[in-house]
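**Q** sequence unavailable; structure follows:
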């Protein structure tokens, strides 16, 4: 092909590429918007920032190992495999959500009740505060500022929260507990954990409970997160009306 013919096809190729890229951007932006609020502005600017973050995303099931001498939390020693298929995580790192297997409304309500129970704990002292990462809803946090180690200090005491849109959660687990939770099918690592946004390396997406039967295992995982982040075991007695 001579130079004249080559130059003739360049504009057409550029136009086709632009159309494909534009169609992808419109579709992806719509999918991202449907995930709901997260830690970024829910507009085109937030989408552009999230798109840049994709370049830094890590694998959701690897990249974090634990010292074989580190023990799994006792409350998780009897944790059984979740069973069935994993939900599909959205390709967008922020907000980190799943696009199927959402928690039914009654199950989500029971899940929130579990977090409510822990929020009233005095030993260790816990409370709700606005999530430093999600920014739009409450997170379970250590009360006060006496953080037992660098991970809890770096997280400003935040240890877990529920996402109202789908019933999934984020929790910060010990490396051993995080690996166990992944291996048994209860969750996956946040794609930016240990990479960006000051997220701890074991910042873990816990899948939404599909039934009331899955509330008790999730309660155990949350208790392990509380124990890791506070240095104290925490198993508060469920209040009246709790379904855990």
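**A** Perfect, I can see it now. Since this is a predicted model, take the numbers as computed values, not measurements.

**Q** make it CA atoms for all contacts and neighbour counts henceforth
**A** Will do.

**Q** any idea how many residues pack against residue 190?
**A** As a burial measure, residue 190 scores 28 neighbours (other C-alpha atoms under 10 Å).

**Q** how far away is the spatially closest residue to it that is not a sequence neighbour from residue 183?
**A** Leaving aside its sequence neighbours, residue 190 sits nearest to residue 204 (C-alpha to C-alpha, 6 or more residues apart in numbering; 5.5 Å). Computed as C-alpha to C-alpha, to the nearest Å, the residue 204 to residue 183 distance reads 12 Å.

**Q** more crowded one of the two?
**A** A count of neighbours by other C-alpha under 10 Å puts residue 204 above the other of residue 204 and residue 183, at 27 against 14.

**Q** quick one: secondary structure of that one?
**A** strand (DSSP: H, G, I helix; E, B strand; the rest coil).

**Q** against residue 5, how distant is the residue positioned nearest the centre of the chain?
**A** In the chain, the residue lying closest to the centroid (C-alpha atoms, centre = their mean) is residue 205, at 3.1 Å. Separation of residue 205 from residue 5 (C-alpha to C-alpha) stands at 53 Å.

**Q** in terms of secondary structure, what does the lengthiest helix in the chain contact?
**A** Ranked by number of residues, the top helix in the chain under DSSP state H is helix 3-34. With contacts taken as 3 or more C-alpha pairs under 8 Å, 6 or more residues apart in numbering; DSSP states H and E, helix 3-34 sits against helix 44-53.

**Q** put this beside the first:
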């Protein structure tokens, strides 16, 4: 077979039917592009519906989290997908301790739905009621007032100024490396009642095992967020509100390196 003649003949045929070839190629491209574009738009709408967060609520914010997705983890509900000895050596022996005042009982029922966006991380079912959200905000201020020399309420640096968060007072005293990386912010609730906070490896593992939490998708990735950075699900009743308060207390105790913290 003469490949040169075959190539020349093929090119001549394409030139003779240029319009038809162009139209066919366009149809093929569009047939693949339209469904892809539709999926992207649907995904963007779902992301946008989660509301304000630490990223710009526009296509640039969506694109940023989408680009981070290949590096993020999907095993957020696996209690301890890491080498405990290696990670505890990095964080220190304190991270193997529990700072919860009492052991956890299993959370009743199924977990809420949490979309797999890198950011924001929110639950779309089993959300908190307005009175519960108000109670969470009141607790943040009462908690800070009970520990004024160590804890302060400030707008979140991680989630944006619309959300209040708990910070360690910047009094010059060195803090745990995980908390330092988060600029001393250790807990912040979101508009639907879920809460990001930092727990010891022991408490984070227990919270996930008992169905109360899951990790952030960037937890443990490149040192950006500690392995104990978890999403505590929104309280659904007064009993779960008390459990939520225990998580906040445990987070503060761990952030302060084991110091005693006053519960309001």
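**A** Sure thing, it's come through. Everything quoted here is computed from the prediction, not taken from an experiment.

**Q** ok so, going back, report the contact partners of the residue nearest to the centre of the first structure.
**A** 96-97, 168-171, 187-190 (C-alpha atoms under 8 Å, 6 or more residues apart in numbering).

**Q** so which of these wins on neighbours?
**A** Highest count within the contacts of residue 205 of the first structure by other C-alpha under 10 Å belongs to residue 97, 30 neighbours.

**Q** counterpart of that one over in the second structure?
**A** Using TM-score structural alignment, the equivalent of residue 97 of the first structure in the second structure is residue 122.

**Q** also residue 130 of the first structure?
**A** Using TM-score structural alignment, residue 130 of the first structure sits opposite residue 155 in the second structure.

**Q** the equivalent of residue 262 of the second structure over in the first structure and residue 221 of the first structure: what is the separation?
**A** Alignment note (TM-score structural alignment): residue 262 of the second structure maps to residue 235 of the first structure. According to C-alpha to C-alpha, residue 235 of the first structure stands 11 Å off from residue 221 of the first structure.

**Q** could you do residue 177 of the first structure as well?
**A** Residue 177 of the first structure is 8 Å from residue 221 of the first structure, by C-alpha to C-alpha.

**Q** need the overlap of contacts for those two.
**A** Common neighbours of residue 177 of the first structure and residue 221, counting by C-alpha under 8 Å, 6+ apart, are residue 76.

**Q** ok, back up a step: check contacts around the residue nearest to residue 190 of the first structure.
**A** Here residue 204 of the first structure is in contact with 170-173, 178, 187-190, 193 (C-alpha under 8 Å, 6+ apart).

**Q** repeat that for residue 33 of the first structure.
**A** Here residue 33 of the first structure is in contact with 42-43 (C-alpha under 8 Å, 6+ apart).

**Q** ditto for residue 68 of the second structure
**A** Neighbours of residue 68 of the second structure in contact, by C-alpha under 8 Å, 6+ apart: residue 118.

**Q** give the aligned equivalent of it in the first structure.
**A** Residue 68 of the second structure maps onto residue 53 in the first structure, by TM-score structural alignment.

**Q** quick one: that match from residue 191 of the first structure, how far?
**A** Counting by C-alpha to C-alpha, the gap from residue 53 of the first structure to residue 191 of the first structure is 10 Å.

**Q** what of residue 26 of the first structure?
**A** From residue 26 of the first structure to residue 191 of the first structure the distance is 23 Å (C-alpha to C-alpha).

**Q** looking at these two, which one has more neighbours?
**A** residue 191 (27 against 11).

**Q** tell me the secondary structure for the counterpart of the more buried one in the second structure?
**A** Counting by TM-score structural alignment, residue 191 of the first structure lines up with residue 217 in the second structure. Here residue 217 of the second structure is recorded as coil under three-state DSSP.

**Q** got a list of what residue 217 of the second structure touches?
**A** Contacts of residue 217 of the second structure by C-alpha under 8 Å, 6+ apart are 72-76, 116, 118.

**Q** keep only these that stay in contact in the first structure.
**A** Using both residues aligned by TM-score structural alignment, their matches' C-alpha atoms under 8 Å, the first structure keeps these contacts from the contacts of residue 217 of the second structure: 72-73, 75-76, 118.

**Q** which residue ranges of the stretch 1-150 of the second structure form helices?
**A** Under the criterion DSSP state H, counting those that start in this stretch, helices of the stretch 1-150 of the second structure are mapped to 3-16, 18-48, 59-68, 84-91, 130-146.

**Q** give me the mean distance between the third one and the first structure.
**A** Comparison of helix 59-68 of the second structure with the first structure after fitting gives an average deviation of 1.0 Å (mean C-alpha distance after the TM-score superposition for the first structure).

**Q** and that helix with helix 18-48, angle?
**A** 90 degrees (axes from the mean of the first three to the mean of the last three C-alpha atoms, to 10 degrees).

**Q** same deal with the last one?
**A** Relative orientation of helix 130-146 of the second structure and helix 18-48, computed by the same axes, to 10 degrees: 60 degrees.

**Q** buried ones in helix 130-146 of the second structure?
**A** 132-133, 136-137, 139-141, 143-145 (16 or more other C-alpha atoms under 10 Å).
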